[in-house]
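> just to be clear, the model below is a prediction. Sequence and coordinates:
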Amino acid sequence: MTNRLPHSLRADARDNRERILAVTRTVFAAEGLDVAMREIARRAEVGPATLYRHFPTKEALVTEVFTEQMATCTAIVDEGLADPAPWRGFCQVIAKVCELHAQDRGFTAAFVSAFPRAIDFAAARERALRKVAELARRAKEAGKLRPDFVLDDLIMVLMANGGIRTTSPAAAVAASRRFAALLVQSLQTEPVRPPLPPAVRLPLTVVT
């Protein structure tokens, strides 16, 4: 009994931390960074003391969530770069990054604005873009990616993807998947047209 107790406590603490981060990602993406720490604790079903034990300040909590998101983005790009088929890897990067971006719902912009010195976001972004550029180069050499594609096109894509407005987070992800599929088809050199993901009904009220 005594030997099992520390392990159990560590497991409980780990579960609490993961639940706090999961709730924080959802809350901040949907409602912004102004949500109070006590409200995050309530939704994560932990006491305020438990929340502050893991994350003494809101900046520490938000920075951890953002760091995890950056790690996810880096893993997506690395996975695409490691794919022996460059075009397939490129398509997967576009699709997954667009989906991640749709789930973000302005969180990155809000984080960078609120805590500009918390993490070197610019350097991490540049590293990721260099890897995408290398993947694009390989896809071009394989004859799959149109030769006039430039990295600024990807920036434009993410800007457009970030402008998707829907009635729910799930609809935003679904719309992003269709958008990414349309984009990929426009970038390939071969006239292959696989079926698109299902269309999503979007509110016309945001179109001016």
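Arrived safely, thanks for sending. Here the structure is a predicted model, which is why all the values come from computation and not from measurement.
> could you use CA atoms for every contact and neighbour count after this?
OK.
> next one: residue 116 from residue 30, what distance?
Distance, residue 116 to residue 30, using Cα to Cα, to the nearest Å: 21 Å.
> center of this protein - which residue?
Taking Cα atoms, centre = their mean, the centroid of the chain lies closest to residue 100, which sits 3.0 Å from it.
> put this next to the first one:
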Amino acid sequence: MTERLPQIARSDALDNRERILDAARVLFATEGLDVTMREVARSADVGPATLYRHFPTKEILATEAFADQMRVCHGVVHDGLEDPDPWRGFCSVIEKICELHARDRGFTAAFMSAFPGAIDFATDRDYALKAIAELARRAKETGKLRSDFVVDDLILMLMANGGIRAASPAAQVAASRRFAAFAIQAFRAAPKQTSLPPVARLALGRSL
């Protein structure tokens, strides 16, 4: 009987950790990083002491909570680099990253933050940005990406994309897709008019 106690304790600890991560993912996605650690603990149905035992800081919690999104982000960039047409790969990265960020407000905030206490997250983010810079260099060589594009333009675009507020999660993604289409047109070396994704209803807080 006594030999089973440590195993039960470890199982309970793992359950608590997963509940905390699940709660954090939901709250960060819908509310952003302004959610307090106490709110996460309450949503996960654990005490603050249990939360801080697993995740001493919000930065560490966010890094772990967004691990899957960062892996997806890496996959998107990798696929873009592997595309034999650098411009097409670049456009695909813009579209998919905008959608990824539109689905999770917290991920956008974390991606854009310094997060000094989350070294792994910062390393992953820097890797993604450097890879996108390499893809942009190749796209410029095709003559299709404007020559004055810099990675800071991507950051500016993500900041704007992160400000989209729509009436529903589906509308938010739809609005992000339309915004990405506008951004891609602006990034073209020789802009040309193309059809845009459908308009989405945005949350303006007032009737129009």
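Now that the structure is in, tell me what you want to look at. Computed from a prediction, not measured in an experiment: that's the story for all the values here.
> TM-score for the pair, please.
For these two chains in superposition, a TM-score of 0.71 is obtained (TM-score structural alignment, normalised by the length of structure 1); 185 aligned residues with a Cα RMSD of 3.5 Å.
> okay, residue 116 and residue 30 of structure 1: which has more neighbours?
residue 30 (16 against 12; other Cα atoms under 10 Å).
> doesn't residue 103 make contact with the more buried one?
No. If you go by Cα atoms under 8 Å, residue 30 of structure 1 and residue 103 don't touch, sitting 9.2 Å apart.
> quick one: the helices in structure 2?
With helices called from DSSP state H, structure 2 shows them at 4-31, 37-44, 48-54, 58-65, 67-82, 86-102, 105-112, 119-141, 151-162, 169-187.
> about what we covered before: from residue 25 of structure 1, how far out is the residue nearest to the centre of structure 1?
12 Å.
> sorry, back to before: and the residue nearest to the centre of structure 1, how close does it get to residue 177 of structure 1?
Where residue 177 of structure 1 is concerned, residue 100 of structure 1 sits at a distance of 10 Å (Cα to Cα).
> and what of residue 28 of structure 1?
From residue 28 of structure 1 to residue 177 of structure 1 the distance is 22 Å (Cα to Cα).
> for those two, indicate the residue with more neighbours.
Each of residue 28 of structure 1 and residue 177 has its neighbours counted (other Cα under 10 Å); residue 177 has more, 24 against 21.
> what's that one in contact with, if anything?
95, 98, 99, 197 (Cα atoms under 8 Å, 6 or more residues apart in numbering).
> if we go to structure 2, which of those are intact?
Retained in structure 2 by both residues aligned by TM-score structural alignment, their matches' Cα atoms under 8 Å are the following of the contacts of residue 177 of structure 1: 95, 98, 99, 197.
> for residue 69 of structure 1, state which of the residues you listed is nearest.
residue 99 (12.3 Å; Cα to Cα).
> that closest one is in contact with residue 171, isn't it?
No. In this structure residue 99 of structure 1 lies outside contact range of residue 171 using Cα under 8 Å: 11.0 Å.
> circling back: report the buried members of the contacts of residue 177 of structure 1.
If you count burial by 16 or more other Cα atoms under 10 Å, the buried members of the contacts of residue 177 of structure 1 come out as 95, 98, 99.
> using JSON lines, lay out the residues you listed together with distance to residue 121 of structure 1.
Shown next, in JSON lines, are these (distance: Cα to Cα, whole Å):
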{"residue": "95", "distance to residue 121 of structure 1": "22"}
{"residue": "98", "distance to residue 121 of structure 1": "18"}
{"residue": "99", "distance to residue 121 of structure 1": "20"}
